[in-house]
Every structure is written in C-alpha cells, then in structure tokens.
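1. After the sequence you'll find the predicted model.
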Amino acid sequence: MRKTPFNKTKIPFLTCILAALLLLSAKRLSYTGKLYVTMFVMTIPLVLSIAARDEKAYPVLWFAIAVTGSAMALSLDALSIQYAEILGLNRFISRIVTVLSGRPGVYGPTYLSLDLMLLYTLVCLVIFTLSHQRNPGMLVTYFLIGTASYLTCLLIFAKTLGLDGLGYVPFVLCLAVCFSVLVGFYASSNSYYLVWNPAFRVKGLAGVVIALLLCVVGALPMAVGQIHKSVMFLAAPDVDFEPTSPHDFNDKFRPSFGWLPVYLEGTGYDVSWGEISSQDLSGVQIVVGINVRDNLNEDQQKTLEDFVYHGGSLLVLADHTFYPDESHPFDCVMVPAGIGVSFDSARSILEEGWGRGNLMFSRHPITTNIIDESQTQIGTGASLRVKLPGKPVVVATCGFADAADLMNCNSGYLGDLKYSPGERLGDLVVVAEGSFGRGKVLVFGDTSPFQNGALALSHDFLDNVFSWLSQRRASPSGWLPHFAFVACITASAILAWRATSKAAPRRTALGITILCSLIAAAIAGFILLEIPVSFCAPKKVRFQGATAVVDRSHSPSFSSELWGVRGIGGLYQNILRNQLLPVQMEQFDEEVLYRAETVFIIGAQQSYSSKEIDFLEKYAEDGGRLVIATGWEESRGTRNLAERFGFRVEPVPLGGFHAETTWGVLKFREGWPVSTSRQNAITLVSAWGRPVAVCRQVGQGRVTVVGDSMFLENMNLETLSEVNLANIEFLRSIAF
C-alpha cells in the first residue's frame, strides 16, 4: 500500500485545521455558521493543491471529511431525521447495554454515541470512494474494527461506570479517540486523485447553482407569509390568568399566566379569549391552549382542523403527567403534524436543573439568539413523541423520562423525580413543531416559560415564539423540503458524474460524484435551516408597559438560576407583585432602561463607561429610580457610577447582621458601610453607627445604594419556602 508523500500544502493545511478549530469555538456564530465556515476554510488547501496541479492531492480527503461531518449534522437537523429512532438502533443497543450491565435501560442516541458511529461509517465510505487504490477488504476490515471498538468501549463502560447519569461522557470521549486513530490509519494508507478539468468546473458550478435554487424553492414556503399579530387564549377553568397581588406570597407555587396577555398586548398583539368556534376564531392567527383537558366534539375538531389547515397557528402548552392515556384533545391536528405528549416528567439528570449545555437547540426561528437554557426557563414537563413531519426544536440531551405514579393523584401523578433503571435516558424532546396544511403547530411539554415568574428571563424567547407563529404561510410546506433536498443531491450527482465519467476512470468518477453529493447535502441543509430563520427573524418590539430592569450586562454577582441560592427569583416575583414587568437586560440598552420605572444594579463587577454613567445620571434626573446593591469586594464595577452620585462603599467588613428599622428587622448577609459627600443624602439603615443603605434625590428621581451585593438575592429576600417581610417592605419603599 502506497502512502501519500509529504507535499507543499502541509503548512497551509495545518493552518486551516487550526483556523477551523478556532471557528468551532466561536460563541457568536450559530452551529450552522460554524460548520459552513469550517467547510469553506478547508477548501483553501484544496484550492492550493488544484493550483499546483497536484494529481494526488491529500487535502481532498480532509476537505471531504469536513464536508461529511457538516452534511450529516445539517441534513439530520434540516430534515428532522431521528436516525436512531427510525432504524431502531437505540433500542437494539439499549438491550445490549442491559445485558452487559445487568440493569434495564433505554438510552437516546447521545448516550449511546450513535452519531459518532454514524460519522465514522460515513468517513470510511468516503475514504474508500476517493482513494486511488480501492480495497473493499480494507473497508470491511476498518468498519469491523470500528464496530468492535464501539462494542468494547460499550462493554467496559457499561460494566464499570455505567451509562447512567454522566457516565456516558468518558465513553464518548474514549470512542472519539478510537475512531480518530482508526480514521488516521485508514486515511494514511491510501492516495487520492483530484479530477479538475474545464467540463467539471462548468458542470460542477452548475450543480451548485441548481442545488441553491432547489433548496431555496423548498425553503421559501416555510418562510414567506403575511404577519397577523392576533392571539386568542382558550378559556380553561384550570388556568389562572389573575393578576399578581402585592401581598400574595403564595403566587410562586401555582402556575399563573396573568402577565402573558399583558406582555403580548404591550408588544403589539391583539389578545382575546374564546372557544373553538368559527365565530371566535374569525380574524385570529394564533390559538393558545394551556393544559387543555376537555375533549373536543366533532364540530370543534373540524373547526380546529380547518383553522390550522388554512394557515392558522396552534400553540399547545402541556405539562408533566397531565394526560394518563397519552392522548391530547388536539390530537386531530397534532397527530398529523407528527407530535404527541407523553405521560411522564422530563427531568434533568443533574440536581441543579438542566444546567448549561444540557438543552440542545435546533436551528429554528424560535431559537434565534437563544444560547443559554436560562433564556427559555424550560423546567420539568412532559417529554414529546415526535415523528416526521414533526421536528424537534429543543431536546434535553441529559434528561430522563420520570415515570408517572398513578397512586399519586394528589400531586398530579408525579413520580419520584429520580432516575430509575428502565426509564428513558437522554435526548428527550421538550419542544417540537409540525405542519398541518399551511398551518403551524408548536407544542411545549412545559408551561414554565410562559408563567409570570419566568417572563423576566424568557421574554426574548417568547418574542421569537409568537413572532414565528404570527406569520401565516403562503403555501403548505409539508414534505416539500425533503423533496427539494433529494432533488438537490440527485441533480448535483448527475452533473458531477457526467462531468467526470469521461475524463477519469469510473471508480474515480464515482468518488468525485459522492463528494459533490455531500457538498450538495451540506448546502441544502444549510439553506433549508437558514432561510426560515432569516425570513422569520423577529422584529424586536419594546414592551410599552411599566417595567423594572435588572442589569446583567456588567457581570453581576447573582446567579442565572432563578430560584437558586444566589438567584433573584424572589426579586422578580416582588417586581410583578408591584405591577411592573421584570426585564433582565443582557446588553446595555438605553431604550430599555429609559422605559423602566426602576433599574437594579446588583454586584456589577465590570466597570460602567463614562457614556453609560452619563445616561444613568440623566435617567435618574428624569424621574427614574436607580437601586445599586454592592459590597466593597464588587465595588470596582460600580465605583465610578456610585461616585458620580456622591456615594462610596468603604472597605470595612460588617458581615451578616440584623438592623432594627421602621420596616422591621432587616437582614443583611455581607454588609459594608456606605459613605456620602452629598448634603441631601438620607441614611436609611445603619449598623454600629455606620450607614449601610443611603439614598438621595437626583433631579426628579432617586438613587439608593445598599452596601450588600447579596441583599436582593433569594436567601435574603424570598425563597420558595421562606419570606422576609421586613426586607420586602424595605424593597418596596426604595424601588416602587
């Protein structure tokens, strides 16, 4: 077997590999952009080989591997292909794991690393088809070695660590190393031809153009349409739309949606309540059904089917262990759309919740600019059953389907909320979308993102959801993207074959044809994903009502976990009770701030610029209320801001203490003295003769500095089980 000699493309090739790794680690690019740009970068050494007329161009293989990985990821997402479910591989291999480990289990593709196995198989096939001296025996050998490596790793880790919990992580890493080594050995034992002639150049370019046109035709029906911003909520006795009350501290224990219609009206939607009837649905674009229990009669089913089929949008909000027979009143529309609701609870395997990176977001209009699971506020809900033409939108890679407890009817049939052997583990769909005629069906297995307490963090996500649903499609999409995808690959393969079959041996022509088909698949997947996202990008409409902004743009000290120890869910709940909408600001936005009644700055550790300080000063002078909670340890971020208003946090630790005040006994966790140089400053709270909370009038507004960055956090204000009434009353006096 002849090995590829060292050539001049090695240095630019290594440079491109490094550039590709850097691009893959970029945070601002979507995963589709990362894959596509990486594929483009890998064409550079390929072009250099072509320019040098290197007929045994080694870079063609690495370009082909980059294209194969990109095409696989983009195609599976664009076509909503759950390959493991379709082939039944995950259940088959789960049985193998059960036999090996002695513990029953049903695992998703991520836990079984089936994506790596699929990628390895495709790469081996690409190496075989592109190699100069094809050896079917070697292909079979490396495939069998890869399969043996997979089963060996599966045996070792299933027997020792087990795949439960996060035990699959070392299994995946070990498997990735094994496959990388095998691919390296297999690739280095072959040489590769690169055919590049005028005919191929012309027809290859024509193939790319045809691929683009076919995919655009397949994607446009999903993206083009008129916008109708009208929403109708279905009246349901179990759904609470009551407004929040200042003295109702039990509101966080019940699902309440009173602020959702208020928020929608404040962002330009016409909101109504009604039933499924032709009269109520007239002029409505989006129907929202929250925990719908009552079955529809035949007339209502026909009305709903007609509404969605002719372009209406249906938003279904379900919840955990809510439908014992796993049927939904809207199945007349959901089943044709490929979506069903399971009778279980989709839970995170991690005790602290889903955690960063646990939820996987498909490329979709509703996930645009959503990079963190905290922006969705998806919690414990039902897992969804999805089949074509349905599409998973949000998937819990490290979740498990907690079985319902039929004896626990008082708690809604909730199970033990702990993973038990035999429960489905990994790749649980928690948000899915489907098509029915020209209409859209979007199903959530959890209502949490739409509840009052979540709006502070989930409002951008909800903007995406309702913006996408408000767009009425011009024509049915259905299976059109799948047909366009197949037509794109077929056209590219035919043109590539005709261009190369006469200029090269048939075996070489076949390899180039397969490479062109992979390029077409990557292009098709990218376009089918990106066009709907680009055309349906939500136009940001600011909420026109009263708000209170919590600044998160300057590295605050509080946690993004809403009800965590250092979270600020209690603050958000109190903002709602005082009839303001809480808004968590991720980037400094003057328009958002200027509309706010109150602005909270909590333990900011990144300094404010002079321009930002000037704006906040003008904000206060025009009547805004600014509350700064900071200790001396975090004061580097707020020092310049506080000094502009005449305040300074002193480096004298007071620790945790209780202070007798007119509001009651206030609790401080890490107090620091606050000094001031202004005559009109008022000391609100002091300890050991030192002021720890000071305020002063600034123009028509007011600025308050509390020398404790933890004062507004849950443990000091309000948790799910405790309420500090004195601190809450003090908060009301300075902020509302």
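-> Cool, the structure landed.

2. CA only for contacts and neighbour counts going forward, please
-> Will do.

3. any idea how far F444 is from the closest residue to L384 other than its chain neighbours?
-> If you skip the residues right next to it in sequence, L384 has V341 as its closest partner in space, 4.8 Å away by CA to CA, 6 or more residues apart in numbering. Distance, V341 to F444, by CA to CA, to the nearest Å: 9 Å.

4. Give the residues shared as contacts by those two.
-> A318 (CA atoms under 8 Å, 6 or more residues apart in numbering).

5. putting a second one here so we can go through both:
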Amino acid sequence: VVINLNNSFSEDEHRAIWGFVERGGSLLVLGDHTDIAGIMHPLNDLLSPVGIRFRFDSGLPVGERWVDCIEILNHPLGDGVENEYQIEISVGATLNVSGDAFPIIVGRYGFSDHGNYLNSEMANLGDYVNNPGEQLGDVVLAAGAFYGKGKVLVFGDTSSFQNLAIPYSYKLVHNVFTWLCSGDGKIVKYSKNIFSILALIVCLAVFLTYLKKEKKVAYLLTLALVLSVLTSAVVNPFLIEREHIGGEDVVYIDISHLERISIESYTSDATTGLMINLARNGYLPLMLNKFDREKISKSKILVLIAPTIPISRDEVYFLKNYMSNGGLIILSAGYQDKTPVSLLLNEFGFNIENIPLGPVPYVEENPEEHQNEPRFVDSWPITKGDGTTADSFYNIEIENKSYDLIMFTKYGLGGLIVIGDSQFLLDKNLESLYDYWPGNILFLKNIIDELKDRGVL
C-alpha cells in the first residue's frame, strides 16, 4: 500500500515492487489532487509500468457532492455498495488510463478542474469551474490494471480510506482488499472477455441466420443474449467474499429505521462526533444501512437514534437475544420519537413521559461555567414500571422533583441504555468540526468505563 508518495523510489526499490507484483502480489496506490506536497511525479514514476497516471487536477462533481454523479463500473469493487455515501470519494485527482488499464470508478457527472501552481496556499487547487479545455463527464476516479500475475489498484483520492469515512465506506474498503487478495488475475480477465466475445459472435451469427426463417428462434436468441449479459453482471460477487467484520470493538449506528440523523459528516444533526468519541474509546463505529441480524450479532454495541420506522416485535425479540448474549443497545429518543420504539421500551418496562424539560442545564449566560457537566438539547424524563430493575445514569432536580434522563438496565450479559433526548448524541451536542462540549465527551467516556467495570463491555 502506497499513500501520497512524495519521494520517488530508488531503481532497486522500484524493481523490487514490480517484481513482487509480477509474481502475483498486489499494489494499492492512493493519491490526491493537484500535485499536493509534490506527490504527482513520484506516484507517476511508481506507476510507469502500467497505463495509469495522476493528472494535475481535481475531480469535482457538477453538484455540491458526488451524490447521483458517481458510478462503480461492472467490477467486484461494487459488490454490495448501494449508494454514493458508501464510496466516500471527495476531492482528489482524476486519472489518465491507457493500454491494458481499465477504469473502475468514474465521475459520470463530474469534471476535471486543472490545478494552479500559483495557488500554493490553497493546495494548488483550480477555480472550481469547468472551463474550456477541461474534461466534462466520465472522469476516472479509480482505475485498475494487471501486471504479470498480480494486480494494481489506484485511487485518485484518499478520502474513502480515512478514519471518518470508514464507518460509511467499509464495504468498499473490504471489497478493495478482498479483490486485491483474490485470484481474479489477468488470465481470468482475458478468459472472461474471450468467452463473452465468442458467445456474442455465435449469438449474432445464429440471430442473423434465422432472422428471416424463424422468428421464434430469433426471439429466443435475443432472450438468451439478455440473460447472458445479466449473468455476467452477477459473476463479480463470487470474486468477493462476504465480509467478516465483527468483534468486541464493533459498534453499529443504525440508519435502517430512517433515524432522524444526517449522514453528511460534521453537520449539526450528524453522528461524526459520536464516531470520533467511540474511536477514542477503542471502538470501530460503522453505519448499518440494513438491519442485518448477522452483522449485529457479531458486534458489541448497537446505537439507535430516534428511529422513524417502528421497531417490530420480531426485531425486539432479536434485540433481546442480542443483549442476552452480551450486546449493548444505546437508544436515544425523546417523547416525540417514542412511538417507533415503544415496543422495545415496553418490553423492558420503560416509558418516556410527556414532560418537556427542554435544554438541560438551562443557562442563558456564561455557559462555559457548566461545560464540564452533561448537556441535553431537548430532554424528556424516563420512568420505569413496577418490577423493572434499572439504574439512573443521570438525573436532574427541578422544583424539588427528580427526573431521570438516562437509565440503564442489565439484561443477560448485556443491557439497554435509554437517553431521553433524540439529539443528545448528535454533533450539535457532542462534538463538531469547530466546537465541542467537554462535559458530554467526559460523560460518554464515564458511561463506557462504568459498563466495563460492570462486565457489560
């Protein structure tokens, strides 16, 4: 793996790398836009044996982001990647592809913005405008090549592999390393191509021969041709093993129930700050796009933040079994979001009361005096029914009456934490790009430490 190389390898090192690839090894190269830090020429020197080159530009979408603008071509890297948010490419270089090299990820609706060495203070970036002479459409963002018995994969951007992208792009990253370690080499590629061409020629010849004589045969051959194309599209997943992500450090943040959170990083309603804090405490946060029970069963923590699709009774039974086996569920929901999670709350004897407590603590002046305390955005008290054994992890007293805002109940080897605030774990209240609340960061760490002491984590 080579990332943002800013000094060329020596001749001996270069020869050793390509000897490794030729004998069946794989080379993954990650670069960036506009020759930042002088990486373009060393990377292109490294890639000289194959037809892939970094361009002095940045690949930009025609819109604000790559949503609906990017595409993974028919390649194993695309297996299971359902949308652009699972690719996480941002601003990187586009690639020139020639010879036997082939594009894998393209900016279908993107353009090449030429760099400007006079703009060194802004990383040599251009003017973010598609000018005459700059490529518009189908810019190559990732490409591959075969060399000897080995494979080469090049990304013009490092974003997909960065810490804050992994929670979204982990499926793509898994596919990258699985394909690089697979037996899908040059011989396999050419064999598939030759077989496809021969099949197409045979079908076309038979089609033309029988077109006038027997229309039914022509129709059947047309159907067979369509089926062959569809078959070729489903071959790629067989070159990618099912991901084996799991363990005591995996945390899934659910978005399969259309939780009221943003998947745009570092926005006020995002969970970027939560991901950072989980990582600081030794966990690997990942977004859960589908309610995959096998994935959840292999994880340690499942986070639910104000789901809008109701959690079904069948899912509640599964989650009880998950907790019984040692899983921890963190549920963050206010009264206005109680209905979709009511079955889960009722199962454990919890209720979120219709008593709006608002922001806690409520401080109009000098909020920094309270910054080492937990802070809530829109809090509602939690109550427990008779016979429910639960501990209060945080409560406040208003007019001589105590209200529990965070409660925990142990179940089997795991347990359930209920937070009576749909926004408690969001960036606006925990940590964002330019702001953070120390009290919540410390409080989250203290909860994790407490549950470790209790043997839950």
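-> Looks like it arrived, so ask away. Values in this document were obtained by computation on a predicted structure and should not be read as measured data.

6. Looking at V341 and F444 of structure 1, which is more packed in?
-> Set V341 of structure 1 next to F444 and count neighbours by other CA atoms under 10 Å: V341 wins out with 29 against 26.

7. Please report how far the more buried one lies from L304 of structure 1.
-> From V341 of structure 1 to L304 of structure 1 the distance is 18 Å (CA to CA).

8. what does L48 of structure 1 give?
-> For L48 of structure 1, the distance to L304 of structure 1 - CA to CA - is 59 Å.

9. what's the answer for F436 of structure 1, then?
-> Taking CA to CA, one finds F436 of structure 1 at 11 Å from L304 of structure 1.

10. more neighbours, those two?
-> The neighbour count for F436 of structure 1 versus L304, taken as other CA under 10 Å, is higher for F436 (27 against 22).

11. So what does that one match up with in structure 2?
-> Using TM-score structural alignment, the partner of F436 of structure 1 in structure 2 is Y147.

12. Do I have it right that that match meets G51?
-> No. Using CA atoms under 8 Å, Y147 of structure 2 makes no contact with G51, being 10.5 Å away.

13. Tell me which stretches of the stretch 1-150 of structure 1 form helices.
-> 10-24, 31-41, 43-51, 59-78, 83-87, 89-101, 109-112, 114-130, 136-159 (DSSP state H, counting those that start in this stretch).

14. can you pull out the strands in the stretch 401-550 of structure 1?
-> 424-425, 428-436, 439-444, 471-473, 547-551 (DSSP state E, counting those that start in this stretch).

15. any chance of those strands in JSON lines, plus distance to T662 of structure 1?
-> Output for the strands of the stretch 401-550 of structure 1, formatted as JSON lines (distance: least, CA to CA, whole Å):
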{"stretch": "strand 424-425", "distance to T662 of structure 1": "54"}
{"stretch": "strand 428-436", "distance to T662 of structure 1": "48"}
{"stretch": "strand 439-444", "distance to T662 of structure 1": "46"}
{"stretch": "strand 471-473", "distance to T662 of structure 1": "54"}
{"stretch": "strand 547-551", "distance to T662 of structure 1": "25"}
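
16. Which of the ones you listed sits closest to S675 of structure 1?
-> Of all these, the one in closest proximity to S675 of structure 1, counting by CA to CA, is strand 547-551 (23.5 Å).

17. Counting neighbours, what do you get for the spatially closest residue to S312 of structure 2 that is not a sequence neighbour?
-> Once flanking residues are discounted, S312 of structure 2 sits nearest to L343: 7.3 Å by CA to CA, 6+ apart. L343 of structure 2: 18 surrounding residues under other CA under 10 Å.

18. Quick check: L343 of structure 2 touching E315?
-> No. Using CA under 8 Å, L343 of structure 2 is not in contact with E315, being 9.6 Å away.
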